[in-house]
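S.K.: Okay, sequence plus prediction incoming.
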Amino acid sequence: MQATWLVAEREVRMKLRSRSFLISTAITMLAILLGIVIGGIVGANPTQPKIAAVGSAIAVVTETGAFDVVEAATVAEAEDLVRSETVEAAVVPGSGGSGSDAAVSGIKVIGLDSAPNNVIAALSQAPEVTLLEPSDQDAGILYLVAIGFGLVFFMSALTFGLTIAQSVVEEKQTRIVEILMSTVPVRVLLAGKIVGNSILAFGQILLIALVAGVGLLVTGQDILLADIGPSLVWFVVFFAFGFVLLSSLFAAAAALVSRQEDMGTVTSPIMMLVMIPYFLVILFFDNPLVLGIMSYVPFSAPVGMTMRVFLGTAEWWEPLLSLGILAAATVGFVAIGSRIYANGLLRMGTRMKLAEALKG
C-alpha cells in the first residue's frame, strides 16, 4: 500500500505541475459556470416577439401575454414600423388581405416579406391537450442533463485515461520503467497509476459538481439541483468503477507499444468505448429501450443508469444490479489488463501482439 501510494502521489504531483492541465481545468469550470448563469438568465427572462398593434387589436395581443407590444395610432404607422424592422409584425383590426397579409379571426397580421408564423401561432386558438403519461421534467432540461452526464464521463475518462497511456509509453521510451520495476512490483506500479489518476478525476468531478451547484443556487435554480442530486450521487459511484476499468485498459494498451507515435493505434478502440455512450445518451436521452440497454453494459452504465435514475424510470434494485455487473466486469478487465501490462512493459521495439501479451 505504501508503494502504491508513492506511485499515485508521483502521478498526482506531475499532473498538478502541468500548466496546460490547470488552464484547461479552469476554462472548463468557467464554461460550466457561464453556461448555468446564462441559462438561468435566459430562462427567467424569455424573449418575446416585438409587434405593433392598432386600435381594438391592442387588447387581443395584450391578452395573450406572448408579445412585446408597441402601440401605433394608425395602420400606416404600424406598417412603417414593420418596414423599418422595428417590429417583427403588425396586428391591426379587420380580416382578409393578400400579399404579405395573413388573416386571423377578427384581426389582420401584417408581415414584411413573409408570413410571421410565430405571431400567427401565438394568436391562434390552441386545441385542448390531454397527456396520458405526463413527464415531470421538461424536455430541454432532460437534454441538458444528458449532455452534462455524458460530457463529464467522456472528458474525464478520456483525459485521464490518455494521461495514463502517455505516462506508460513515456516511461518505456525513456527506459525509466526499468528503474521503477527494480524498486516496486509491476502490479503496484499499475495500481499507483490508476489510484493517482482516479484521485485527479474525482477531484475534477467534485469541482464540477461544486461549481454547478453554486451556479444553480445563485441563479435560483435550486429545484433542478434537488432533482439532480440523487442521480449525481449514483453517477459518482458508477464512475468510480468505470474509470478503474477504462484506466486498466488504457495502461494495458499503452504497454504494447514503445513509441508515442504508435499509441493512437492501440488506444483508438478504447476511445471508441468512451465516445459511444456519449453520443448514445445525447441522441436517445429519453428513449427507455436504449437507456435500459446502456444501463447494463459496463462501458455505458455510468451514463445510462444515471439518466434512468434522474428520469425516475429505474426500479430501486436496478442500479444495484447494474453496479454489481459493472464491479464484476471491472475486476475481470483489471486482471486481464494487469497481465497485458506486466508482459508488455519491458518489450521494446515493434508493437507487441495482444495474443502474445496475454500468453506471456
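M.R.: Here it is on my side, so go on. Computed from a prediction, not measured in an experiment: that's the story for all the values here.

S.K.: From now on I want contacts and neighbour counts done on CA atoms only, so please keep to that.
M.R.: Will do.

S.K.: can you give me the helices for the stretch 201-350 of the chain?
M.R.: Using DSSP state H, counting those that start in this stretch, the helices found in the stretch 201-350 of the chain span residues 222-254, 263-283, 288-295, 301-311, 318-344.

S.K.: Could you identify which of those is most buried?
M.R.: helix 301-311 (a mean of 26; mean count of other Cα atoms under 10 Å).

S.K.: re the thing from before, if we compare the helices of the stretch 201-350 of the chain, which one ends up closest to residue 109?
M.R.: Across these, the minimum distance to residue 109, taken as Cα to Cα, is reached by helix 263-283, at 38.0 Å.

S.K.: I'd like to know which elements the closest one is packed against.
M.R.: In terms of contacts (3 or more Cα pairs under 8 Å, 6 or more residues apart in numbering; DSSP states H and E), helix 263-283 is packed against helix 139-173, helix 222-254, helix 288-295, helix 301-311.

S.K.: got those as JSON lines, with distance to residue 353 columns?
M.R.: JSON lines is the format used below for those (distance: least, Cα to Cα, whole Å):
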{"stretch": "helix 139-173", "distance to residue 353": "16"}
{"stretch": "helix 222-254", "distance to residue 353": "10"}
{"stretch": "helix 288-295", "distance to residue 353": "30"}
{"stretch": "helix 301-311", "distance to residue 353": "30"}
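
S.K.: Strands of the stretch 1-150 of the chain, start to end?
M.R.: 50-54, 68-72, 89-93, 101-104, 107-110 (DSSP state E, counting those that start in this stretch).

S.K.: circling back to that earlier point, closest one to residue 162 among the helices of the stretch 201-350 of the chain?
M.R.: Across the helices of the stretch 201-350 of the chain, residue 162 has its closest neighbour in helix 222-254 (6.9 Å, Cα to Cα).

S.K.: didn't residue 300 look like it was pressed against residue 279?
M.R.: No - applying Cα atoms under 8 Å as the test, residue 300 and residue 279 come out as separate, 10.6 Å apart.

S.K.: Now for residue 178: which residues touch it?
M.R.: Residues counted as contacts of residue 178 (Cα atoms under 8 Å, 6 or more residues apart in numbering) are 172, 346.

S.K.: how much space is there between residue 72 and residue 83?
M.R.: In this structure, residue 72 and residue 83 are separated by 14 Å, where distance is defined by Cα to Cα, to the nearest Å.

S.K.: Got another one to weigh against that:
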Amino acid sequence: MSAGTGTPTAPPAGGQAPFRTAVRLVARREFTERIRDRGFLVSVAVMLVILLAAVAIPAMASKGGSDDFDVAFGPGPAQQPLSRLAPVQAKLLDVEVAVKTFPDAAAAEKAVRDGDLDAYVADGHIVVHRDLSDKLAAVLQSAYATVERDARLAAQGIDTAAVDRAVQVAPLEKTTLDKDADERNQRKGVAILGTIMLYGMLMLFCMWVANGVVEEKSSRIVEILLAAVPARALLTGKVIGIGLLGLLQMALTAAVGLTAAKAFGTIDLNSAMVYPAALVVVWFVIGYALYACMFAAAASRVSRMEDLQNVITPMSTLLIASFFIAISFGQNGGTLATVLAYVPPFSAMLQPMLTASGDLAVWQNLVAAGLAGLALVGLMAAAARMYEGAVLRTGGKVSVKDAWGTGN
C-alpha cells in the first residue's frame, strides 16, 4: 500500500466473506467489544444518574414546599376570632393552617426558633424565625383584615353578620378551553428531557464510530480487516454494531426514566406519555444512522486522532444546531421548526418535540421518517464511496475530491 494520499493498493478479494455475513460479523465484533468496555458502562451509569436526578429533584422540591403550616395565636379575646378565621381563610387559598396552643409568648417564640412552629401572631405582629411564606402571609393578613373590619363595624353599631353575608360572594369558576393542557405540558417535559438525552447519545455514539474508523486506520488493522470483508460491509457493520449498543442504552434510559417519573408522581404514565418517549427512541435510530454515516466518511479521511476534530466539525456543528433549534423553537412550533421537522437530519431532534407539543400527528411522523429514510439511502451510498476511497490512504488528510474519485 502506498503512503500519503496516493492511490491505495486494494486488498486481495479472494478470501472476503459475502456482504451480509461480513456485516453480521463486524456488527457482532463492534457490539461485543464495546459493551465490555468500561467507558461504555460508565457512560450508562452517568446517564442514568443524571436522568434519575432530573426526575427526582423537581419532585422532591415540589413536595418539600409544603402548604401545611402550624401557627399559634397570642392570648386575649381579640386573638380568638383570628385563630378561628385563619384556618377558614387558608382553605380558600388551598393552604392548611393548624392552630397550636402554648402557655405563654415565651414558649411560642421558642417553638418558632426551634422550627416547631411556622409563625406566632400576637399584638399586631407576626413572629417568625427567618422567613414568612407568601401563602401563609396572605392567609394571616386576610384573616387579620377581616377581624379588624368586623371590630370597627361593631364599634359603629353596624351588624357585622349582615356585612359578612353581603360580601360572601362565590368565586369565579374557571373554565379551561384546552382540556389537554396539563397532559401536553407533561408530554413536553418528557420530550425536552428525551431530546437532551438524544443529543448527548447521538454525539457520543457517532464519535465512537469516528474514533473507531481512525483507530483502525492509524494502526493499519483496517488492511487486515479489508482482506476478509468488503469495505462497505466493514463500514455498515461498524455503524450497525455501535448503533445497536446505542439503541440498547436509549431503550434502557427511556424505560428507567418513565418508571422513575411514575414512581415520583412526576407524570401520569399512559399511552400519551409513552408515545413521545418511544418517538425519541425511534428517532435515535434514524438520527444515528444519518449522522454516523457522515462521521464515518469524514473520519476515514484522516489517519491521526489529532486531525479528527477538524474533519468532523461540520457534522458536529449540524448536530449542535439541530439540538438548539429543537430546544428553542420546538416547544412553541412556528414555521421554521415545522419546516425543518421534515428536513433530515434536523427532523431527528424536532419530530419528538413538536409531536409532544401537539403540533404533529402520527401521519406526519411517518412522512418525516420516510423522507429521512430516502435521505439515508443516498447518504449511505455516498459515505460508503468516500470510505472506500479514503480508508486505505495513510499520511496526511485525504481531500473530499480524492476520496470521492477513487471509490469503486
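M.R.: Done, it's in. Bear in mind the structure is a predicted one, so any value in this text is a computation, not a measurement.

S.K.: Compare the helices of the stretch 201-350 of structure 1 and give me the one nearest residue 33 of structure 1.
M.R.: Residue 33 of structure 1 lies closest, by Cα to Cα, to one member of the helices of the stretch 201-350 of structure 1: helix 222-254, at 14.0 Å.

S.K.: Quick check: which helices or strands does that closest one pack against?
M.R.: On a contact count with 3+ Cα pairs under 8 Å, 6+ apart, helix 222-254 of structure 1 meets helix 139-173, helix 186-218, helix 263-283, helix 301-311, helix 318-344.

S.K.: how big's the offset between that helix and structure 2?
M.R.: On the superposed models, the aligned residues of structure 2 are on average 2.1 Å from helix 222-254 of structure 1, with distances taken as mean Cα distance after the TM-score superposition for structure 1.

S.K.: That helix to helix 263-283, inter-axis angle?
M.R.: 160 degrees (axes from the mean of the first three to the mean of the last three Cα atoms, to 10 degrees).

S.K.: Quick one: work out the angle between helix 222-254 of structure 1 and helix 139-173.
M.R.: For helix 222-254 of structure 1 and helix 139-173, the angle between their directions (the same axes, to 10 degrees) works out to 30 degrees.

S.K.: to the chain's geometric centre, what's the distance from helix 222-254 of structure 1?
M.R.: Taking Cα atoms, centre = their mean, to the nearest Å, the mean C-alpha location of helix 222-254 of structure 1 is offset from the chain mean by 12 Å.

S.K.: what angle sits between that helix and helix 301-311?
M.R.: In terms of direction (the same axes, to 10 degrees), helix 222-254 of structure 1 departs from helix 301-311 by 170 degrees.

S.K.: Next up, the contacts around the aligned residue in structure 2 for residue 141 of structure 1.
M.R.: Under the alignment defined by TM-score structural alignment, residue 141 of structure 1 corresponds to residue 186 in structure 2. Contacts for residue 186 of structure 2 were tallied using Cα under 8 Å, 6+ apart; they are 267, 273.

S.K.: circling back: which one of residue 72 and residue 83 of structure 1 has more residues nearby?
M.R.: Set side by side, residue 72 of structure 1 and residue 83 show more neighbours around residue 72, with 21 against 15, by other Cα atoms under 10 Å.

S.K.: these two touch, right, that one and residue 51?
M.R.: No - here residue 72 of structure 1 does not reach residue 51: they are 10.0 Å apart, not a contact under Cα under 8 Å.

S.K.: buried ones in stretch 186-204 of structure 2?
M.R.: 186-195, 197-199, 201-203 (16 or more other Cα atoms under 10 Å).

S.K.: now, among those residues, which is nearest to residue 37 of structure 2?
M.R.: Of all those, residue 201 has the smallest distance to residue 37 of structure 2: 16.2 Å, by Cα to Cα.

S.K.: That closest one contacts residue 246, correct?
M.R.: Yes - the pair residue 201 of structure 2 and residue 246 qualifies as a contact (Cα under 8 Å) at a distance of 7.2 Å.

S.K.: before we move on, the earlier item: and the strands of the stretch 1-150 of structure 1 as TSV, adding distance to residue 337 of structure 1?
M.R.: Conversion of the strands of the stretch 1-150 of structure 1 to TSV gives the following (distance: least, Cα to Cα, whole Å):
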stretch	distance to residue 337 of structure 1
strand 50-54	62
strand 68-72	62
strand 89-93	65
strand 101-104	68
strand 107-110	68
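
S.K.: most tightly surrounded among those?
M.R.: The highest average neighbour count among the strands of the stretch 1-150 of structure 1, using mean count of other Cα under 10 Å, belongs to strand 89-93 at a mean of 26.

S.K.: now for that one, which elements pack on it?
M.R.: With contacts defined as 3+ Cα pairs under 8 Å, 6+ apart, the packing partners of strand 89-93 of structure 1 are strand 50-54, helix 57-64, helix 75-83, strand 107-110.

S.K.: out of those, which comes closest to residue 256 of structure 1?
M.R.: Among these, the nearest to residue 256 of structure 1 by Cα to Cα is strand 50-54 (63.4 Å).

S.K.: could you give the angle of the closest one to helix 75-83?
M.R.: Strand 50-54 of structure 1 and helix 75-83 meet at an angle of 170 degrees, taking the same axes, to 10 degrees as the criterion.

S.K.: Trace residue 320 of structure 1 over to structure 2, please.
M.R.: Under TM-score structural alignment, residue 320 of structure 1 pairs with residue 366 in structure 2.

S.K.: Against residue 342 of structure 2, how distant is that match?
M.R.: Plainly put, residue 366 of structure 2 is 10 Å away from residue 342 of structure 2 if you go by Cα to Cα.

S.K.: do the same with residue 351 of structure 2
M.R.: Noted for residue 351 of structure 2: a distance of 8 Å to residue 342 of structure 2, by Cα to Cα.

S.K.: Could you do residue 306 of structure 2 as well?
M.R.: If you measure residue 306 of structure 2 against residue 342 of structure 2 using Cα to Cα, the figure is 35 Å.

S.K.: Between the two, which is the more surrounded one?
M.R.: Each of residue 306 of structure 2 and residue 342 has its neighbours counted (other Cα under 10 Å); residue 342 has more, 21 against 8.

S.K.: pretty sure that one is touching residue 370, no?
M.R.: No - under the criterion of Cα under 8 Å, residue 342 of structure 2 lies out of contact with residue 370, with a separation of 9.4 Å.

S.K.: What does residue 223 of structure 2 correspond to in structure 1?
M.R.: Alignment note (TM-score structural alignment): residue 223 of structure 2 maps to residue 178 of structure 1.
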